[in-house]
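In: Pasting the sequence and the predicted coordinates here, then a few questions.
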Amino acid sequence: MTDDLLTEVTAFAETVLAPRAAEFDRTERLPREIITRMAELGLLGATVPERWGGLGLDPLAYGELTEVVGKACASTRALMTVHTSLVCQTLLELGSRRLKEKYLPDLARGTRLGCFALSEPGAGSDAAAVATTYLAKDDGFVLNGHKRWISFAGIADVFLVIATDNGVTSAFLVDRDTPGVVIRPMSGFLGNRATHIAEVLLTDVVVPGENLVSSVGAGFSFVVNTALFHGRYSIAWAGVALAQAALEQMCSYAAGREQFGSPIGDHQLVRRMVADALTSVTAARELCRRAGRLCAERSASAAMETNVAKYFSSTIAQRATADAVQVLGGNGCWSGYPAERLYREAKILEIIEGTSQLQQIMIADFAYQRYARKNKVAP
């Protein structure tokens, strides 16, 4: 990544996104001009190779840009997570050459937006429980089902849809304008309010055979796992971003706010919260960098290290943003300051792309496999 790109994205984040983040949150929409500027900067194809129209950034560079954007506006960063990580990366790794030629250049340039349609009313953490169905018919497939809580479905042009045929899960790219696709916008969310979340209803939707991603039966073991791996990496950096923003908020406020005749930042318990936030965000950033290096090396350890980074960074983001609200006191509970929004956004990170509890289970399973003694322990 060039210094010019980082400088340009930082300027965009600090002068455009940060001043308008509260507006996006309040109106529950990400303006088209913001998306257009993201596309012009190359953020929507950041990790896509140049030959497909992207910037070809490595995971570490992409993570750094994710932090810069996420510190300014979580909803804007979410478009990178959904479009770039979940959709583009999955298509890049698992799509046929024909499918890449058909979609990837437009997605990388941002002339078309993608979203990941996995969740359903009865399928959240249990991703294998999807009820949306597909049936092979002639040279294609017919899809029927109901997706819910799909970020950017309200404005996306292409949906990466996970469906099942009697337990055989597969993935398909579905164009928004395909007959039988109905979008129902949703609102009233705790965080990620400007991510155009919607329900997607599929009624006898005919998809050409070439829009099958990978192969029949690869929907869960390959497509979902690949998508969530890249999504978790992006979310890990999102946690760093929110924790860093919270740290800056509490330091700035504590240094200027006076109570009992001195700045509240002089009080030991406030200083403890600041020290904990700084320590935590530094550790989280290093975990993300480690995961990024392993991703770049295509190491077998990359997936688990990404789980660790996602779990830790989302957890410390929740703690740091809660402490920021505490330091700001009444102002921290008011939308006139960013602290309450940061706090709401941080909670979302503990749920999406695998809840903290699921991360704990996977991490513990890995720990037992690696570190449990093979010999029996005496009673």
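Out: That came through, no problem.
In: Going by C-alpha atoms from here, please, whenever you check contacts or count neighbours.
Out: Noted.
In: Mind jotting down where the strands sit in the stretch 51-200 of the chain?
Out: Applying DSSP state E, counting those that start in this stretch to the stretch 51-200 of the chain gives strands spanning 114-117, 133-137, 140-150, 158-165, 168-175, 181-185, 198-208.
In: Roughly how far does residue 143 sit from residue 136?
Out: Using CA to CA, to the nearest Å, residue 143 is found at 9 Å from residue 136.
In: Pick out whichever of the two has more residues nearby.
Out: residue 143 (25 against 15; other CA atoms under 10 Å).
In: tell me the centre residue of the chain?
Out: In the chain, the C-alpha nearest the mean C-alpha coordinate belongs to residue 81, at 3.7 Å (CA atoms, centre = their mean).
In: just so I know, which of the strands of the stretch 51-200 of the chain lies nearest residue 272?
Out: Closest to residue 272 of those is strand 140-150 (CA to CA; 37.6 Å).
In: for residue 136, what are its contacts?
Out: Residues near residue 136 by CA atoms under 8 Å, 6 or more residues apart in numbering: residue 142.
In: that older thread, could you export the strands of the stretch 51-200 of the chain as TSV, including distance to residue 369?
Out: Converted to TSV, those look like this (distance: least, CA to CA, whole Å):
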stretch	distance to residue 369
strand 114-117	32
strand 133-137	36
strand 140-150	34
strand 158-165	30
strand 168-175	28
strand 181-185	44
strand 198-208	39
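In: Go through the ones you listed and pick out the most buried.
Out: Stretch with highest mean neighbour count among these: strand 114-117 (a mean of 26; mean count of other CA atoms under 10 Å).
In: tell me the contacts of residue 156?
Out: Applying CA under 8 Å, 6+ apart to residue 156 gives the contacts 112, 113, 114, 115, 176.
In: Can you get me a residue count around the first one?
Out: What that stands for is residue 112. Around residue 112 there are 17 residues (other CA under 10 Å).
In: counting contacts, what elements does the helix or strand hosting residue 359 pack onto?
Out: In this assignment (DSSP states H and E), residue 359 forms part of helix 356-371. In terms of contacts (3 or more CA pairs under 8 Å, 6 or more residues apart in numbering; DSSP states H and E), helix 356-371 is packed against helix 302-328.
In: hold the first one in mind and look at this next one:
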Amino acid sequence: MMLSQLSPEQQEAWHRFKAFAEKQIAPYAAGFDASEAVPADMIAALAEEGLLASVIAPTGGTAADWVTYGLMSEELGHACQNIRNFVAVTDMVASAVDRWGGDRQRHRWVEPIRRGEVLAAFALTEPEVGSDAASIETVAEQTGDGESGGYVLNGRKKWISFGQTADLFLVFAQLDGKHTAFLVPRETPGLTVRPITGLLGLRGSMLGELVLDSCRLGSDALLGRPGMGLTFIASTSLDLGRYSTAWGSVGLARACLEASVRRSDARTQYGGPISGHQLVGRMLADMVTDVTATRLLCLQAGLAKDHGEPDAVNLTLMAKYRASLLANQAAADTVQIHGAQGIGTQGHVERHFRDAKVMEIIEGTTQIQQTMLGQFARRLVTSG
């Protein structure tokens, strides 16, 4: 860790995150994966530790800076990707309400989300719509006028993290052809949630499918204004999610490095530990170098966000792109180093391998990010 580049406050926060994750999360991560659920007492512990909605300043307090938020995401990802994902999704919704909502919406939702009393989910993806978010098919129709009016939503959302347990859904729909965001409480008539189980990775993230069948909402369900859903609300939320995923992928890769070192030192073949074999040494060398380099990419993105630099979004894209690739390679090498034990379910590396693949899909696939970063590269060169 690049401690010299962190402020004393950031160093203190990092040590606190690390201690919390090692003691209260890591020992239970395999259980969350096996049971395909995150229990309520874990959510309560996250809230008590102040890890939910930390990017939003509480009354009389200050919000976490982006570098500190990244350090938290790395430690959560090092311990359990399901927990990191829960915190990220929670923060995506809470920050959207805080930034784009009215006073009543913020009062109703933000603090209860921070306290873990309201669980939130980000509902953008549909059965046939993933990366091309502009093509969402869920439709909203306005009914009535002013405060006496409201909206009716029809459509389906799929692959929604923590959809099985969320009390509040941030749902994106087409309103008169404009991408628009709505806050949909779970008890809304016409909303049905179907669990999705048996996933490859992130099994504890309790994914769900939402069926919206003439869901009637009041006028206070509208978040922001019509037409702001994709360009403003979804884009800023996804930027937060990508940032968390980038740091969390570094944490996952670091866990793979640690497991690989321990196993390669303990496993003896041909008269000595396999850590002394050149090809195994090469895998370890690549892991430790790439973890260090990719963390610096994440740090650069965090500093850019903290200073409001115009390229912060693209630097976050770079960090998420490279970190998700790193997580996959590190996890694959870790399984290889562990041999037959790597494909068993008794250790952690099999879970790391499954979770790592998901990192290349969520918050923008590798291929979409390559396209976006390719466009960014051309702009950099042609602009001087």
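Out: Everything's here; your move. Quantities reported herein were computed from a predicted structural model and do not represent experimental measurements.
In: Kindly provide the TM-score of these chains.
Out: The TM-score (TM-score structural alignment, normalised by the length of the first structure) is 0.95; 372 aligned residues with a CA RMSD of 1.5 Å.
In: mind listing what the residue nearest to the centre of the first structure touches?
Out: Contacts for residue 81 of the first structure (CA under 8 Å, 6+ apart) come out as 231, 234, 235.
In: What's the match for the first one in the second structure?
Out: I take that to be residue 231 of the first structure. In the second structure, the residue matched to residue 231 of the first structure (TM-score structural alignment) is residue 241.
In: how far away is its match from residue 215 of the second structure?
Out: Residue 241 of the second structure is 27 Å from residue 215 of the second structure, where distance means CA to CA.
In: hang on, the earlier thing: what's the closest of the strands of the stretch 51-200 of the first structure to residue 257 of the first structure?
Out: Of all these, it is strand 140-150 that lies closest to residue 257 of the first structure, at 39.9 Å by CA to CA.
In: which bit of the second structure covers that closest one?
Out: Using TM-score structural alignment, strand 140-150 of the first structure pairs with 150-160 in the second structure.
In: post-alignment, that stretch versus the first structure, mean distance?
Out: With mean CA distance after the TM-score superposition for the first structure, stretch 150-160 of the second structure departs from the first structure by a mean of 0.8 Å once superposed.
In: so where do the helices sit in the second structure?
Out: With helices called from DSSP state H, the second structure shows them at 8-20, 29-35, 40-48, 66-79, 81-100, 103-114, 235-266, 278-306, 312-338, 349-359, 366-382.
In: and those as a markdown table, adding distance to residue 129 of the second structure?
Out: Below are these laid out as a markdown table (distance: least, CA to CA, whole Å):
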| stretch | distance to residue 129 of the second structure |
| --- | --- |
| helix 8-20 | 36 |
| helix 29-35 | 27 |
| helix 40-48 | 30 |
| helix 66-79 | 27 |
| helix 81-100 | 19 |
| helix 103-114 | 28 |
| helix 235-266 | 15 |
| helix 278-306 | 28 |
| helix 312-338 | 21 |
| helix 349-359 | 17 |
| helix 366-382 | 14 |
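In: any idea how far the counterpart of residue 294 of the first structure in the second structure lies from residue 76 of the second structure?
Out: Aligning on TM-score structural alignment places residue 294 of the first structure opposite residue 304 in the second structure. Distance, residue 304 of the second structure to residue 76 of the second structure, using CA to CA: 22 Å.
In: out of the two, which sits in the busier spot?
Out: residue 76 (28 against 20).
In: hang on, the earlier thing: quick one: the helix holding residue 359 of the first structure aligns where in the second structure?
Out: With TM-score structural alignment as the criterion, helix 356-371 of the first structure aligns to 366-381.
In: Measure the mean distance from the matching stretch to the first structure post-superposition.
Out: Superposing on the first structure places stretch 366-381 of the second structure at an average distance of 0.5 Å from its equivalents, by mean CA distance after the TM-score superposition for the first structure.
In: residues of that stretch that come out buried?
Out: Across stretch 366-381 of the second structure, burial judged by 16 or more other CA atoms under 10 Å covers 366, 369, 373.
In: tell me the contacts of the residue lying farthest from the centre of the second structure?
Out: Centroid-distance maximum for the second structure: residue 271 at 44.0 Å, with CA atoms, centre = their mean. For residue 271 of the second structure, no contacting residues are found, by CA under 8 Å, 6+ apart.
In: Quick one: map it onto the first structure.
Out: Residue 271 of the second structure maps onto residue 261 in the first structure, by TM-score structural alignment.
In: The residue nearest to residue 357 of the second structure when sequence neighbours are not counted and residue 241 of the second structure, how far apart?
Out: Of all residues not flanking residue 357 of the second structure in the chain, residue 328 sits nearest, at 5.9 Å (CA to CA, 6 or more residues apart in numbering). Distance check for residue 328 of the second structure against residue 241 of the second structure: by CA to CA, it reads 18 Å.
In: ok, now residue 155 of the second structure?
Out: Using CA to CA, residue 155 of the second structure is found at 24 Å from residue 241 of the second structure.
In: Same question for residue 227 of the second structure.
Out: 21 Å.
In: Neighbour count: those two, which is higher?
Out: Set residue 227 of the second structure next to residue 241 and count neighbours by other CA under 10 Å: residue 241 wins out with 23 against 18.
In: What residues does residue 321 of the first structure make contact with?
Out: Neighbouring residues of residue 321 of the first structure by CA under 8 Å, 6+ apart: 242, 243, 246, 247, 339, 340, 342, 343, 346.
In: To which residue of the second structure is it aligned?
Out: In the second structure, residue 321 of the first structure lines up with residue 331, judged by TM-score structural alignment.
In: again with residue 311 of the first structure
Out: Aligned by TM-score structural alignment, residue 311 of the first structure pairs with residue 321 of the second structure.
In: ok, its match touching residue 368?
Out: No: if you go by CA atoms under 8 Å, residue 321 of the second structure and residue 368 don't touch, sitting 9.6 Å apart.
In: Near the residue nearest to residue 25 of the second structure when sequence neighbours are not counted, how many other residues are there?
Out: Closest residue in space to residue 25 of the second structure, ignoring its immediate chain neighbours: residue 79 at 6.1 Å, by CA to CA, 6+ apart. Number of residues near residue 79 of the second structure (other CA under 10 Å) recorded here: 27.
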